[in-house]
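> next comes the sequence, and after it the predicted model I'd like to discuss.
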Amino acid sequence: MQELNFPKFEFRFKSNENKVSIFDEIRKKFIILQPEEWVRQHSVQYLIQHKNYPKSLINVEKELKVNGLSKRYDIVVFNPDGSIHIIVECKSHHVKIDQTTFDQIARYNLTLNANYLMVTNGINHYYCRMDFENERYEFLRDIPSYEI
């Protein structure tokens, strides 16, 4: 798999019928290893190991309704009160992050109301803090670490 712009993490793999799978600690199962899944698993480990978010507050690949359409978010980090703290949108390393990607996560956030957004293709990472009052986002150097 492509080397990504994340710290090095240890992963569990298995191979079955010429397909490699990676163990997802959040979903507690092996997932077929595709380029986007590689980025997603690195993002999850980054949140857990470098930003100290508890696994219990992280959700991966769940359905949500946006304007009546079914969509799937990549990663959501909840606050302890159940509100949404961060949405992470993951793309394959060969997908260029552009305005379309930011529009996608902004549409998701109309429903989810997260305080922070992260967009990554594993090579480039973008972090934003929502300014709901002025209906815009402010770019940051990184997302905040977990605080109790």
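Sure thing, it's come through.
> only C-alpha atoms from now on, for both contacts and neighbour counts.
Will do.
> ok, which stretches of the chain are helices?
In the chain, the helices defined using DSSP state H lie at 35-45, 99-112.
> most centrally placed residue in this structure?
Central residue of the chain (CA atoms, centre = their mean): Val88, 2.9 Å from the mean position.
> re the thing from before, most neighbours per residue, which of the helices of the chain?
Greatest average neighbour count among the helices of the chain goes to helix 35-45 (a mean of 22), per mean count of other CA atoms under 10 Å.
> outside of it, which residues touch it?
Contact partners of helix 35-45, identified using CA atoms under 8 Å, 6 or more residues apart in numbering, comprise 1-2, 4, 6, 9, 24, 31, 74-75, 90-93, 120-122.
> ok, and here's another one to check against it:
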Amino acid sequence: MQKLNFQLYNFRFKNSENKVSIFDEIRKKFIILTPEEWVRQHVVQFLLEEKKYPKSLINVEKVLKVNGLRKRYDVVVFNPDGSIFILIECKAPEIKIAQATFDQIARYNMTMKAQFLMVTNGLNHYFCQMDFENEKYAFLENLPNYNN
């Protein structure tokens, strides 16, 4: 798999039926390793190891309804009260991050109301803080670290 713009993390892999899988610590199972999954697993490790978020507050690949349509989010970090703190959209490394990507996460966030957004293809990372009152977002250098 391609080297990404993250620190080096230790992953568990397994090979079955000529398909490589990577262990997802959040879902507690092996997931077929696709380029997007490679990015997603790096994001999870980034949240756990660098930002120090507890596993119990992180959720991966769940369905949500946006305007009556079923969509999947990549990664969410919850506040201890159950509200959504960070919404993360992962793309495969070969996918360029464009305005359409921000539009997609903004649509999801109309439902989810996360305070922070992250969009990444593993090579380029974008972080935003929402300003719901003025219906806009501000770009940040990084996401906040966990503090309870």
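Nice, I can see it. Everything numeric in this text was worked out from a predicted model, so none of it was measured.
> just to revisit the earlier point, tell me which of the helices of structure 1 lies nearest to Asp142 of structure 1.
Asp142 of structure 1 sits nearest to helix 35-45 of all the helices of structure 1, at 12.6 Å, using CA to CA.
> what residue of structure 2 is the furthest out?
Of all residues in structure 2 (CA atoms, centre = their mean), Glu17 lies farthest out, 28.1 Å.
> would you mind listing which of the contacts of helix 35-45 of structure 1 are buried?
The neighbour count (16 or more other CA atoms under 10 Å) marks Asp24, Ile31, Asp74, Ile75, Cys90, Lys91, Ser92, His93, Thr120, Asn121, Gly122 as buried among these.
> isn't the third one right next to Glu89, touching?
Going back to what we said before, that points to Asp74 of structure 1. Yes. Assessed by CA atoms under 8 Å, Asp74 of structure 1 is found in contact with Glu89 at 5.5 Å.
> now the strands for structure 1?
For structure 1, the strands defined by DSSP state E cover 13-16, 19-24, 29-32, 58-66, 69-78, 84-90, 116-120, 125-131, 136-140.
> what does stretch 31-42 of structure 2 correspond to over in structure 1?
Matched against structure 1 by TM-score structural alignment, stretch 31-42 of structure 2 falls on residues 31-42.
> roughly how far apart are Val95 of structure 1 and Asn121 of structure 1?
Using CA to CA, to the nearest Å, we find Val95 of structure 1 at a distance of 7 Å from Asn121 of structure 1.
> circling back: just send the buried ones among the contacts of helix 35-45 of structure 1 back as JSON lines, with distance to Ala106 of structure 1 too.
Formatted as JSON lines, these follow (distance: CA to CA, whole Å):
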{"residue": "Asp24", "distance to Ala106 of structure 1": "26"}
{"residue": "Ile31", "distance to Ala106 of structure 1": "27"}
{"residue": "Asp74", "distance to Ala106 of structure 1": "14"}
{"residue": "Ile75", "distance to Ala106 of structure 1": "14"}
{"residue": "Cys90", "distance to Ala106 of structure 1": "14"}
{"residue": "Lys91", "distance to Ala106 of structure 1": "15"}
{"residue": "Ser92", "distance to Ala106 of structure 1": "19"}
{"residue": "His93", "distance to Ala106 of structure 1": "21"}
{"residue": "Thr120", "distance to Ala106 of structure 1": "14"}
{"residue": "Asn121", "distance to Ala106 of structure 1": "17"}
{"residue": "Gly122", "distance to Ala106 of structure 1": "19"}
